[in-house]
Structure formats: C-alpha cells, structure tokens
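>>> next comes the sequence, and after it the predicted model I'd like to discuss.
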Amino acid sequence: MKQKPLFTNKESKALDSLATKELGFHEQTLMGMAALSVFHANEDLWKTAESIWILSGSGGNGGDGYALAHTLFQEGYSVRCFATSPNKNEAGKFYEALVSKTIGAIGSVDDFYETWEEAEEDSVLLVDALLGTGFQNPLSEELTELIDTINESDVFFYRLSLDTASGWNPYLLGEKDSKAHSFVFADSIEELGTRKWENIGFIYEKDSIIPRYYESIGFPVRSHLNNVTFSKRYYLEADPENAIAIIKRKNKDHKYSAGSALFYGGAEGMEGAILLSEQAFSRLGGGISKISSPSLKISSLILKEDLSKMAKTSSLAETLEDPFLKKTKTIVVGPGLTQYPNDLSGWEVPEDFRLVLDAGAIPTKGSALPKGNQILLTPHVGELNRMTGITHHSVQAAYDTLVDFCPKNNVYVLLKSFVSLLVCPDGSSYVWESPNPKLATMGTGDLLSGILARYLSLDLSIPEAVHLALSLLDHSKQLEEPYPSAHQILKSLVEII
C-alpha cells in the first residue's frame, strides 16, 4: 500500500529529541533546513506578495518563522516580523537575533495592529508561526483577539501556517465554549519534518480540507518507526492505477477464482440497496455471487433484471447454512436492513472468511458481535456514535474510541466520512483524506460494500482491500455530472476497467 507514517505531537517531540540528543543534529541547523524547505516549496507564492508579514510566537514554531524571514529577506523579498513575546527557544533566539541585525526591529502585537490598520486590502501574505503542534492550552484573550483579527481581515490575501494552524485543536471540536474554536484559517499548512496526526481533517470551510504540504528536513523518520515510539498511524495515498489493474479479470480466471461472494440484506421496500451492492461486485469483475434477503420480492426483482443471477428469500440463519457459503469466503451483510440481525450475535465466522457488516448490520451499543479474524464494520459517523454510545466530532476522537474497540472485539472498523479512518485489531490505523462530494448521495455506501467484497474475494487483506476500494471510488471525481447517482458512479467505474 502507498502509506506514509503520521506522528502525534508527542511522537514528533520524541523524534526531535532523537535527532538532537542522540544523533547529534543541532536544532539551529534543523530550523534553518525547515526554513529553506518552506522557502523553496513556495517560491511562486512569495512572488505574488507586495509584502510578507511573519507573526512569531515564543517557541520553536516562532523560531521557524524567524529563520524563514531571514531567508526571504536575503532573497530580496519585502518582509516584516512581529512577535507576541521574545523567543524562549535556544535556536529560535539565534534566528530572532539574526533577524534583528539584518531586517531590523521586530514589532510587537501593538505594532502589528497599527501597521495592519494602515495596510491596503489584499496586499499582505501572512505567515503564521505563532503556536506549534505542542500547544494544547486554552488561548489567552490576546491570542484569541489576534487570531480573530487575522481571520476576519481583508488585508491578508493568503495565510500560510507553519506546522499547524495556530490555535487548531481537533479535540476541542464540539465544545460549547466558542473560544475553543479560534484558530487561524490557513490557506495552506507546511508540515515540517513529520506529517502531523493532529492536523488530519483540518477544515474551516464546509466542503474543503485545507491543503497541507510535507517538507522533509532530514528528520530520522525511519529510525523512529518501532512499536515503542510509533503508534502505527498511517496516511494512505491514492493508488488508482493499481486499483484498476488488480480488479481486472485474468484470462485464466474461472467463476470462483475471479471472486465469489454472498450478499444478505434488502428488507421489504429496500431491496435496491442489496441489489446495488451485489451489482458493484459482479459488474466490476466478480465471478459468481448470490443474494439472500428477507424480502419476498427479491427473486422476482433480480430475475426480472438478470436471469443468470441467484437469489433466495430467507432468514439470515438459513443463509448462514446455505451450501453456497462453503464455496465462497466473502460475505456482505446489511445493505437494506433496518436493524441488526440477532443471528449475527456471537456467530462463529468460519476460518478465512471475510465478513463485511454495513448499514443495518452495524450494531447498536451492547449488541454482541460475531466472532472471527476478518470482520469489517463500515459505519458512517452517526452509526459509529450509535455503535459506541459516544459522540465524535473529529477523526482523532473517533480513533481514541476505536483503538480500544477494535482489539477488544477483534474487528476492523472503517469510518466513512470526508476523512475515512480504518482501525485494525492490532492497533494500526490508516487515514484516507480525499473528500469526494460526489459520494454524498444515497446508495454510495452500498456501492462501497460491493467494491470491498470484490477486492476481498481476491484474498487481499482488509487494509489492502479498503485502500484499493477507496482508490477506485476516487475515480468518480472525474465525472462531469455534478451530482451523479450511485448507479451512474458504478457505470463510470465499469467503463474505466
């Protein structure tokens, strides 16, 4: 899989300590490397600014700001520096002094306000170096006012944050105190040295995740990937070409080697959900499949559409005794069901079987889960809240719940949202951050369960199947139709492969 490690604030600090104390890096050198990385990554952006203002805090993040200011000034850009207070970081003090000697006096917060009042609209590019990733305390009134001014001002045509947007704390989302939500509305974030877990899902506009760019500065990232110092959180990158290549049938395939699956769902009046899930499986190359449903209409609906299909009206208990089950290793339960089937409670899933629970098969809190080694639950946020009895306002909060829930119940959970999160029984987790508004329509969850079944039927692991399924669905972004139906999305995926 294409994956990149994500580090928590605590892990990033430990990595910084490893670099400076054990490997002998000078913090001053790392700070300079960070500044150079940001400078070169944004050379086209700097050229658009009449003036660049850098607002620094008293810690290492502020030191990064001073180091960047020094580089920009030496390269001929118009730079002004303002600070909330003198820098306390030893490397930061060096660059603060360097800026004072070369650029001139560093302005205070009062100086910032005075200069801001006289500035013209859209004339300033602001670099936010106020607060680093380690800042967890409530904002002071002074900082809250400063950040609110930055956000509301029409002077700044662009806001670039170093490492994280100052004041951003995903764990405060949903808190009643409005002051907890004051953070810089960055247009982009430059992550320095490590990709930051706490930055995942940074969003202040309803339909857009703010872009983050990772800048390598020589941190010993690979030296830090062990079970003691790393919590096995990864960022998934799209792999669209591989998603297509793997799903295509091979010339030597027969109906079972091409993939087989059993689908159960579709209560009376909701048969379309399980039909769509099975269609995704079969039309994307699955060799053989069967639908079982509590609906009395299921056979007539399916055979009316395709005489080659297999369908049966039955209870889940009867379905689990179906001889077809012995010929397949992939089962999807839930699309089109209205409640959690009691027959799932405590069911011993046969060894090597892959069970996907979706929609109506997502349990409520207290329901007994089936038992097996490859069980995947695919809730959306509301279903996750119902399943755990906890309300979640961020992907980080969902992780905190699931990192206990998944090992305890020996299940994988894929949270479906604008940021998708897969948490595994072994404690590892994977984040998919690729918002796709075209998937915000009825039926796309059923579609995903069928695509997951397609990849799982090829004996892929659950993390691999999730990665490839999400990568394949990402192709729907290319559809010209602004609000495609789930059937239109499926049709486009079929055409691609």
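Everything's here; your move.
>>> make it CA atoms for all contacts and neighbour counts henceforth
Will do.
>>> burial check on S429, number of neighbours?
24 (other C-alpha atoms under 10 Å).
>>> swap that for L316, sorry
L316 - counted by other C-alpha under 10 Å - has 19 other residues nearby.
>>> also this one, for the comparison:
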Amino acid sequence: MATQKALRFKSDMGIPLYTAEQCQALDRHCIDDLGYSGYELMQQAAQAAFAVLLSEWPNVQELIILCGKGNNGGDGFEMASIAQEHGIDVQLVFAGAIYRLEGEAKLAAEAAISSGLDVISSEQINWYKPNCVIVDALLGVGIKGAPSDDVSALISLVNESPLPVLAIDVPSGVNASSGYVAAEAIIADITVTMLLNKQGLFTGHAPDYVGQVRLANLGIPKSVRTYLEISSRLLNWHSVQQGALFSPRKVTAHKGDFGHVLIIGGDSGMAGAVSLSASAALRAGAGLVSVATRPEHVGAIVARQPEVMAHGVESGQQLIPLLAKADVIAIGPGLGQSSWGQQMLQQVMQSTLPVVLDADALNLMATGKIQHNLAQRISVMTPHPGEAARMLGVDVSSVMQDRFTALRSLSERFNSYVVLKGAGSLMGDSAGIKICTDGNPGMASAGMGDVLTGISASFMAQHLQALPKHLHQVISGAVCLHSAAADEGAKHGQSSLLASDLLVELRKLLN
C-alpha cells in the first residue's frame, strides 16, 4: 500500500458559479432588501458593457443594438443612450411592440427614444457598416426553451453577419444555468455577464457561443453574494496545480510511496487503449502500473512501454492475484463487451479497491446484467454524454439539456464520483460540481478518454490517504492536467492532435 502522508487540500478551490435563478434572486434581494434601485443597476450594467466594448473595439463608429422586451433589452436601450452621448451612431432594433414594455425596461426605452434615437425593425438593419459592432440584448437569463420564430430569425441574421458581437449577460438562446441551446443562439465574440458568473456559460453547447466571458459585478460588494449557496465552481490547470496534489516528493521517497495501479482492458484488437492508459498512469506519477489484457497483447504493450507490468489473462479467476497486489483499479479502456470483458468487470465487482470506470465498463453496467458494489467502495466514472445517456436510460439530448442534473443522477444512482466529459467537463457528485475550462476540440479523437482514465487512477493511487474525503480535488487535478496537456499539444495544431501526444506534455506540466 502507498504510505505517502496525507496532505492539506483546499475545499473552496475555483471561481464560484451560479444558476440563472440564483442570479435573478440576487437581483431581487439587492432591490427589495438592500435598497438598490433596479433602474440604477440597469444603468450600471449598460455602462459596464459599454466599457468592455470600447476596450475591445476602440475604433467603433456604429452599433447595432438588438433589444428584447425584458430587462436584458432595457440594458440595451441604456447602452444605446450611452453610445449616442459618446458620438457613436446607433441602429436601435426592438423585437416587439414598444407599448408592451414595462418597469425599468420601459424607462430605459423612453430615455433612449427621448434622446432622439429611432427604433427600427430588423428589415431596416444595415449589416455592412464599417467599424460596426452588434450588441445582443434580446434575451436574458430567463430563457429556458427555444426563442420565438421572430427572434430566431433575427439571431440567424446576426450569425450570418460579418460583424463582431458583444452579448449582454448571456448570448440570446443559451440557457444560462445548463449551457443548453435548444435551437438558435447568438454567436458572440464577448459576453459581459452581470452580477455573478453563470455556470451555463462554461459547459454544454455554450462554449461555441459565448466567446470571452467578462464579469461585471455592478458595484455589488462580495459580501452580498453570501446570500446565495454556490452552485458550482470553475477550475483550470493554473488553479489546481497550486494545490497539495503537486507538492514536491520527499528525498527519501520510493516507488511504493506512489501506489500501484492495475488497468484492465484491451480485448482482441484493442490493445492500444489499455496501453495508452497505462503509459498515462506512469507519466502522471504512479509508482507501479500493471495491465491485465488479452495474452496476445502483452508483447506489444511491453515493447511500447517497458515500465508496464503486462499480464495476459483469459478469465476472471486469473485476475484475482493481480487485484491482490493493486491499490487502485482502472477498467474499461478497450475492454469490449464480449464474455471476456464481462468476466473482467464481474471480478472487479468482487473487490473493494478504489476503481475508475470508463468506456465499455460503463456500457456493460448500463445493460444492468452486472451487479456492482460501488456503494461499498470509492469509485469514479468518466462517461461521455453517450455513455451517460445509456446508463441513465435516456437519449443524449436529455443529458445535454442539463448536464448538471445528469451528473447528479449518475452519481446518486451508482454511488460514484462522476466526470461528465465534453466541452467544459463537469466533475462532481451530490456534494458539489466543478467545471474544467481547459481543453480544446482537438481532444475529439480516439484514445483521449483512455489517457484520462490512466491519469485519474494514478492520482488516486498516489493520494490514497486523502481518499475519500478529498476525492474531488484528486480527480479535478487529473481532469485539468489532462485538458491542459491537450492544450499544450494543440499548439502544434488541433486537427492533428493525438492522445499519445499528451504523454510528452504531461511530463512537462508536472515538472
């Protein structure tokens, strides 16, 4: 067993994130209980968005400001007034009837119109003005489904335009709580989000739409935010590498201090997956790594990575002595769903060692044919949305509509810590969720998940003393390291990025 001394871990690591409903509740709290003026907050939001606009596009000469009927549209009307005061021409577009506006949005619209601005229809927009920027203030954080037909048509025109786009609070059409896009959504270059960072801006479909995200706190003190419980947190490699996971090793350290990982997989024709996972576990710092695979794969695995102890196994019974020597198990890379893979998983479920489950281990569990004992052990599952959907008995669209709920459902159903992979990977359980902001589209290639499985098992083996209390820090570190390594590799090109490229980058980042 690994004997490394337990280290101190920070539990509040990462930037706090909130749901749309929480942001609306904070807005009401500021107005109803703390004496803030709703109209003044709207003015401050417009000022903040305008300041970001000038910093990003200092030569802007004209704005196309698209306003909706809610307070988000009110922010747009206020921004139109500010722009006019600064001598910037404005095409002010309202998707609706002015007389139907209410509250602060009505006040903002009246102020803009009284200053001499004309409200035009979408048909009157000139999309080809030089030094022009589009401002999206159509739909705010309240949207849950698809935009109306007229708004969808306007969103399509924006996305077809060559002009840059600044979105106020959230790009119209993006769910601020989940990151789901039901139909059309504005593709922004910059999103200036108000009061609080919304968790939906960093995961799901949202990364394709939000561009750079800037927070404007509108002068509300940080102490006011304690009114809300944090919904999730935002992490990246820079933040996690400051933690206890990456403390220097003792001078007297030996390989037994850093755990023994057993990786099980590699059915016929799939040796590469388990080999990648084993190499990643070694590069991530595990003291010992063994592989249990089909006998015909042993020679190739050892030739590729001689530090791996590779064993050919034909049955679950042959796995028993290997399990007895391990500290952490990883099962799934190249496992397959044949009788061989089923035997391997069944035998693993007789053990109580910490386990990482990926790929076909998850697909086999989704069939319900293999009984698991995950309530009696530490376990981590690393599904992509398709695997998560199979395990929950739903379609992929249902998972994507609310990745946060899907993760919690998986965690509760299988008593596991869950990494729901994808853009803005989620990591967590019922106690809390974190989002990794590292990563890039080049990771959409074979073997990336196998590398993550190896890193995760390696970190668990090196920090056994910290489990289960600090499992979330351990796995967050693994996920962010994996994604940061992919970002380093992608500097040479995303489309040509291979999973094996990450192995070199792991060494650089860890040292």
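Arrived safely. Small disclaimer: the values here were computed from a predicted structure and weren't measured.
>>> mind checking the TM-score on these two?
Superposed pair, TM-score by TM-score structural alignment, normalised by the length of structure 1: 0.84. Supporting alignment: 478 aligned residues with a C-alpha RMSD of 3.3 Å.
>>> what's in contact with stretch 356-375 of structure 2?
328-337, 341-342, 345-346, 349-350, 352, 379-383, 387, 390-393, 414-416, 449-450, 453, 456-457 (C-alpha atoms under 8 Å, 6 or more residues apart in numbering).
>>> so which bits of it are buried?
Neighbour-count burial for stretch 356-375 of structure 2 flags 356-366, 373-374 (criterion: 16 or more other C-alpha atoms under 10 Å).
>>> quick check: the farthest pair among those?
A359 and N373 (18.2 Å; C-alpha to C-alpha).
>>> just the buried members of the contacts of stretch 356-375 of structure 2?
With neighbours counted using 16+ other C-alpha under 10 Å, the contacts of stretch 356-375 of structure 2 contain these buried positions: 328-337, 341-342, 345-346, 349, 352, 379-383, 387, 390-392, 414-416, 449-450, 453, 456-457.
>>> in strands, which of the residues you listed appear?
Taking DSSP state E, the ones among those that sit in strands are V328, I329, A330, I331, S379, V380, M381.
>>> nearest to L322 of structure 2 among those residues?
Of those, the one sitting nearest to L322 of structure 2 (C-alpha to C-alpha) turns out to be I329, at 10.0 Å.
>>> who touches the closest one in this structure?
V261, L262, I263, I264, L323, L353, P354, V355, V356, A457.
>>> from A361 of structure 1, how far off is F156 of structure 1?
F156 of structure 1 is 49 Å from A361 of structure 1, where distance means C-alpha to C-alpha, to the nearest Å.
>>> residues near S216 of structure 1, how many?
Neighbours of S216 of structure 1 (other C-alpha under 10 Å): 17.
>>> grab the nearest non-local neighbour of it.
Closest residue to S216 of structure 1 apart from its sequence neighbours, by C-alpha to C-alpha, 6 or more residues apart in numbering: G193 at 4.9 Å.
>>> returning to that earlier point: among the buried residues of stretch 356-375 of structure 2, which ones are in strands?
Among those, the residues falling in strands (DSSP E) are V356, L357.
>>> could you list which of the buried residues of stretch 356-375 of structure 2 belong to helices?
Of those, the ones assigned to helices by DSSP state H are D360, A361, L362, N363, L364, M365, A366.
>>> name the nearest of these relative to G272 of structure 2.
D360 (14.5 Å).
>>> I figured Y171 of structure 1 hits V395, correct?
No: assessed by C-alpha atoms under 8 Å, Y171 of structure 1 is found out of contact with V395, at 9.3 Å.
>>> ok, these two, which is more surrounded?
Higher neighbour count among Y171 of structure 1 and V395: V395, with 23 against 16, using other C-alpha under 10 Å.
>>> check contacts around the more buried one.
I200, G201, V419, S420, L421.
>>> any chance of TSV for the residues you listed, columns secondary structure and distance to H181 of structure 1?
Listed next are the contacts of V395 of structure 1 as TSV, based on DSSP: H, G, I helix; E, B strand; the rest coil; distance: C-alpha to C-alpha, whole Å:
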residue	secondary structure	distance to H181 of structure 1
I200	coil	16
G201	coil	14
V419	coil	20
S420	strand	23
L421	strand	23
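>>> can you pick the most crowded of these?
L421 (25 neighbours).
>>> what's the counterpart of that residue in structure 2?
Matched by TM-score structural alignment, L421 of structure 1 corresponds to L426 in structure 2.
>>> pretty sure that match contacts V419?
Yes: applying C-alpha under 8 Å as the test, L426 of structure 2 and V419 come out as touching, 5.6 Å apart.
>>> all set, thanks.
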